[in-house]
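*Asks:* this one's sequence-less:
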């Protein structure tokens, strides 16, 4: 009986493994109180960083003032996924573009600069790099967030990016174990299944994760996907068999972070509090709860965890081990200060990798039209591509171009048109009109031919936009 923890100790441990988010650029009183009680940390989203670096640094200081050991986390992948750069494209190339360039020194320097930016505003954990092999071109949630479609390429660059960011003193969290690349469903919305056998998983999905473990990655994030070859009943986040593979086969001894438990792939069946209990039982250490939940959900999850310890479903030693791992997650910074990667170097590096199909027509006087398809939830609402002259609602594409649009050549920007039949039909209609059009594809370079010239950039970023602009100017475009 002497070793039985007091209820208040269990409740404190339960808080220490939780990583919720909240809306706004100031620390709400209810979250301040939870942090003072030992809440594990806060995960930032776009609304938290909207007022710029100084305000973000002040928010981090407030969080740390309430709990000096709190984790401050964010999704900052560069390229398409950025929480610090939302009004203009990210200043660094994203994963798919870096994989196409295939310069490991550049990839490491990009990771290092992202780490320096995050450290400057008090962020201690970056939920990146993406270590998924995007083997399915129709993947709706990974795509250009992946370094590529080959396991060796992804492994090399994910490891380089990890070394870079951790050299700046920010912990990296490779995701989404055991690999989300071969899916055609977004796990934010449903539960995807990977129908690969064990040999394929070992030769494809696990290779990049073995590489980042070898590079000393501080954390690994789970995925809400079903992998029947490993566990036919439970998504990876809730599966002891899948997470045991990470610990036992890959030898990972760091922090296992769950993907957000408000996602349908994790909690549509069980609800968030029960999903949290199951994730801890399976082997997760730090539980992401998502940005749009009230603080009462944190209380509900804490109560569910404490109840599971009380009734024996969750061993207290498992909960204590998870809290210990979270509390000890620290990455020492390298001594040297880091400057931003040279924009011209990035632009010049990515320019030769642009996939250009067909000869570009004369673009003198061309207007830029953007088809404003909604990005997946991971990308969110961020600036992308060239600033357009006209924006088109995807729901209006069947009506063709607006009647007040002047005649003349066009640059039409799209994202992942290979997955969007309505966008392809619109582009084909433009080709049928005989208008001079160049399509700029900012998403994954999936195969489609609508009879128009196409430039594939493998994701949007400041250097990527500059490289595309240079290519368009060679064809006479000016603005």
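*Replies:* Structure's in. What do you need? Predicted, not measured: the structure shown is a model, and the values here were computed from it.

*Asks:* all contacts plus neighbour counts: C-alpha atoms, from now on.
*Replies:* Noted.

*Asks:* Now stretch 235-248: buried residues?
*Replies:* 235-240, 242-243, 245-246 (16 or more other C-alpha atoms under 10 Å).

*Asks:* Can you flag which of those belong to helices?
*Replies:* 240, 242-243 (DSSP state H).

*Asks:* and which of those is nearest residue 122?
*Replies:* Of all these, residue 122 sits closest to residue 243, with 29.8 Å by C-alpha to C-alpha.

*Asks:* Now do the nearest residue to that closest one once chain neighbours are set aside against residue 214, distance only.
*Replies:* The shortest distance from residue 243 to any non-neighbouring residue, by C-alpha to C-alpha, 6 or more residues apart in numbering, is to residue 283 (6.2 Å). For residue 283, the distance to residue 214 equals 20 Å [C-alpha to C-alpha, to the nearest Å].

*Asks:* Would you mind telling me which of these two has more residues around it?
*Replies:* Under the criterion of other C-alpha atoms under 10 Å, the comparison of residue 283 against residue 214 puts residue 283 first, with 26 against 13.

*Asks:* Could you double-check that the more buried one sits in contact with residue 242?
*Replies:* No - Residue 283 is beyond contact range of residue 242, at 9.3 Å (criterion: C-alpha atoms under 8 Å).

*Asks:* ranges for the strands of the protein?
*Replies:* 18-20, 41-44, 71-74, 125-126, 171-177, 219-222, 255-258, 286-290, 355-357, 367-371, 390-392, 410-414, 437-441, 453-456 (DSSP state E).

*Asks:* Those: which one's closest to residue 54?
*Replies:* That would be strand 41-44 among the strands of the chain, by C-alpha to C-alpha, at 14.6 Å.

*Asks:* one step back: list the contacts for the residue nearest to residue 243?
*Replies:* Residue 283 makes contact with 240, 243-244, 256, 318, according to C-alpha atoms under 8 Å, 6 or more residues apart in numbering.

*Asks:* Distance of it relative to residue 19?
*Replies:* 16 Å.

*Asks:* swap in residue 201?
*Replies:* From residue 201 to residue 19 the distance is 29 Å (C-alpha to C-alpha).

*Asks:* between the two, which one's more packed in?
*Replies:* A side-by-side neighbour count of residue 201 and residue 19, using other C-alpha under 10 Å, places residue 19 first with 26 against 18.

*Asks:* where's that one relative to residue 34, distance?
*Replies:* From residue 19 over to residue 34 (counting by C-alpha to C-alpha), the distance is 11 Å.

*Asks:* got it, and residue 421?
*Replies:* Remark: distance between residue 421 and residue 34 (C-alpha to C-alpha) = 47 Å.

*Asks:* With neighbour numbers in mind, choose between those two.
*Replies:* Each of residue 421 and residue 34 has its neighbours counted (other C-alpha under 10 Å); residue 34 has more, 20 against 10.

*Asks:* ok, residue 389 - contacts?
*Replies:* Contacts of residue 389 by C-alpha under 8 Å, 6+ apart are 367-370.

*Asks:* What is the neighbour count of residue 301?
*Replies:* 22.

*Asks:* Comparison target, given below:
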């Protein structure tokens, strides 16, 4: 059955697609000309700034007000810096520094970087309160574990981004910080009363609304008292009731990627997930990273069919299109960029770092970086002290694939500096650190979400609150290891 052209265009106006490579395929531009709202860029789309600027100009030649989105949180989640690491610390370090004006300046700098290459929608900031320390997907992406702290930095981040003409998208509503599973892989459940949600998780979203955020992203998480058996992305009580009704948000509600199992597997398919999200009150649907024309057409066809079989009211679809058009119009309006201080990122990383002990006891060490995994949100981004060490030797080993004797032999008579992420959660790393520290001068640099754990007899303990390029330089400087190029 042929799709009605008018309904197809309306459906396309609610979709953010994606494509591989440094140049857009023909279909990406053709769909923009036919009504597609825009595209999300991922690391595979990003090379040099000049290339990204050419790519966004190519997309805008098909639709001048195209929404071109990206996940540029700074810190551990970066797309512009996916080959080197971000030049800015992430939210955890900014929360540790606890200077909202510094946070505003960092996000203004991120906004200026994005605007310079033609990106006008940042799927950031992350405003989840990381109330569960072992959260596998948020962690250092959060400003902290307290709602008041996160709220005041949320407002600053939104203001900084939008001052430079890049729309902010506060995420992940109604709060992903208390989850112990990853919504990329399954549907996490946060089983708490609404009163807890209102006290713990919602204040940052209220701050984002007050700051004028142009968008809010829904989370593929289940809060039984609010969303029933499905995710917030499919819940009218969450989106239309809580976000629009209670918090008074009037901008665009953007979904997290519908390809994620927390959405697609729950609905049965990506097209069905799109319909469920629109019906619940979402306006702009992120499809995900693996997208082709056939998938976009299948989603548009499903949305059109849903307006005829009662799953989606035409008025709701038209409302979504209107809100997306308003976001596109705001994002297409040029604004003068605030000048960026080139050392701002490192300055912020220094201020968000904790140094315990005397670095003078660790002169000319062997640096040992423990192999660490990465979340799907982060991807494989370089991290650690490597780029900042000059002639100081660094080796990389899995904590459970080496021994204290092997590391001691590699170090000879040198001190050892051990670098890792969430070291407290690795029994192998804790054992290695303890045995080495009993025999020689040892320093530890924790670059993940921190914990109260402190190893005995360690001479220096550094907490960076993140693993960006800026965090790595600040840590190397603190231990007097940094060599300028």
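*Replies:* Yes, it's here. Just so it is clear, the model here is predicted, and its values are computed rather than measured.

*Asks:* Translate residue 210 of structure 1 into the numbering of structure 2.
*Replies:* Residue pairing (TM-score structural alignment): residue 210 of structure 1 is matched to residue 206 of structure 2.

*Asks:* Surely its match and residue 247 touch.
*Replies:* Yes - the criterion here is C-alpha under 8 Å, and residue 206 of structure 2 meets it with residue 247 at 6.0 Å.

*Asks:* Can you lay out the strands of structure 1 as JSON lines showing distance to residue 158 of structure 1?
*Replies:* Formatted as JSON lines, the strands of structure 1 follow (distance: least, C-alpha to C-alpha, whole Å):
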{"stretch": "strand 18-20", "distance to residue 158 of structure 1": "24"}
{"stretch": "strand 41-44", "distance to residue 158 of structure 1": "22"}
{"stretch": "strand 71-74", "distance to residue 158 of structure 1": "17"}
{"stretch": "strand 125-126", "distance to residue 158 of structure 1": "13"}
{"stretch": "strand 171-177", "distance to residue 158 of structure 1": "8"}
{"stretch": "strand 219-222", "distance to residue 158 of structure 1": "12"}
{"stretch": "strand 255-258", "distance to residue 158 of structure 1": "17"}
{"stretch": "strand 286-290", "distance to residue 158 of structure 1": "22"}
{"stretch": "strand 355-357", "distance to residue 158 of structure 1": "23"}
{"stretch": "strand 367-371", "distance to residue 158 of structure 1": "31"}
{"stretch": "strand 390-392", "distance to residue 158 of structure 1": "35"}
{"stretch": "strand 410-414", "distance to residue 158 of structure 1": "27"}
{"stretch": "strand 437-441", "distance to residue 158 of structure 1": "24"}
{"stretch": "strand 453-456", "distance to residue 158 of structure 1": "22"}
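
*Asks:* With residue 269 of structure 1 as the reference, name the closest of the ones you listed.
*Replies:* strand 286-290 (15.8 Å).

*Asks:* Could you check how far the residue lying closest to residue 351 of structure 2 once chain neighbours are set aside is from residue 286 of structure 2?
*Replies:* Ranked by C-alpha to C-alpha, 6+ apart and with sequence neighbours excluded, the top spatial neighbour of residue 351 of structure 2 is residue 97, at 5.3 Å. According to C-alpha to C-alpha, residue 97 of structure 2 stands 33 Å off from residue 286 of structure 2.

*Asks:* So which of those two has more stuff around it?
*Replies:* residue 286 (23 against 19).

*Asks:* which one in structure 1 is aligned with the more buried one?
*Replies:* Mapped onto structure 1 by TM-score structural alignment, residue 286 of structure 2 lines up with residue 288.

*Asks:* aligned partner of the residue nearest to residue 351 of structure 2 in structure 1?
*Replies:* By TM-score structural alignment, residue 97 of structure 2 lines up with residue 101.

*Asks:* can you check residue 307 of structure 2 too?
*Replies:* Aligned partner of residue 307 of structure 2 by TM-score structural alignment: residue 309.

*Asks:* For that match, give me its contacts.
*Replies:* 10, 315-316.

*Asks:* go again using 10 Å as the cut-off
*Replies:* Each residue near residue 309 of structure 1 by C-alpha atoms under 10 Å, 6 or more residues apart in numbering is listed here: 5, 7, 10-11, 14, 277, 303, 315-319.

*Asks:* What of residue 93 of structure 1?
*Replies:* So residue 93 of structure 1 contacts 77-80, 99, 101, 106-107, 110, 341, 343, 346-347, 349-350, 458-465 (C-alpha under 10 Å, 6+ apart).

*Asks:* Tell me which residues touch the counterpart of residue 364 of structure 1 in structure 2, please.
*Replies:* Aligned counterpart of residue 364 of structure 1 in structure 2: residue 363 (TM-score structural alignment). By C-alpha under 10 Å, 6+ apart, the contact set of residue 363 of structure 2 is 414-417, 441, 479-481.

*Asks:* what about 6 Å?
*Replies:* With contact set as C-alpha atoms under 6 Å, 6 or more residues apart in numbering, residue 363 of structure 2 has no partners.

*Asks:* what does residue 439 of structure 1 give?
*Replies:* Per C-alpha under 6 Å, 6+ apart, neighbours of residue 439 of structure 1: 411-413, 454.

*Asks:* do that again at 10 Å, thanks
*Replies:* 356-357, 360, 368-370, 410-414, 427, 450, 452-456.

*Asks:* same question, residue 470 of structure 2
*Replies:* Counting by C-alpha under 10 Å, 6+ apart, residue 470 of structure 2 has contacts 74-75, 85-90, 343-350, 383-385, 388, 464, 476.

*Asks:* Buried ones among these?
*Replies:* Looks like the contacts of residue 470 of structure 2 have 74-75, 85-90, 344-350, 383-385, 388, 464, 476 buried, using 16+ other C-alpha under 10 Å.

*Asks:* In helices, which of those residues fall?
*Replies:* 344-350, 476.

*Asks:* Can you say which two of those residues are spatially most distant?
*Replies:* Longest span within these, C-alpha to C-alpha: 344 and 476, 16.7 Å.

*Asks:* which residues in the stretch 51-200 of structure 1 form helices?
*Replies:* Secondary structure of the stretch 51-200 of structure 1 (DSSP state H, counting those that start in this stretch): helices at 53-66, 95-101, 104-120, 151-167, 198-200.

*Asks:* Provide the contact partners of the first one at residue level.
*Replies:* Applying C-alpha under 10 Å, 6+ apart, the external contacts of helix 53-66 of structure 1 come out as 24-27, 31-39, 41-42, 44, 48-50, 67-73, 84-85, 117-124.
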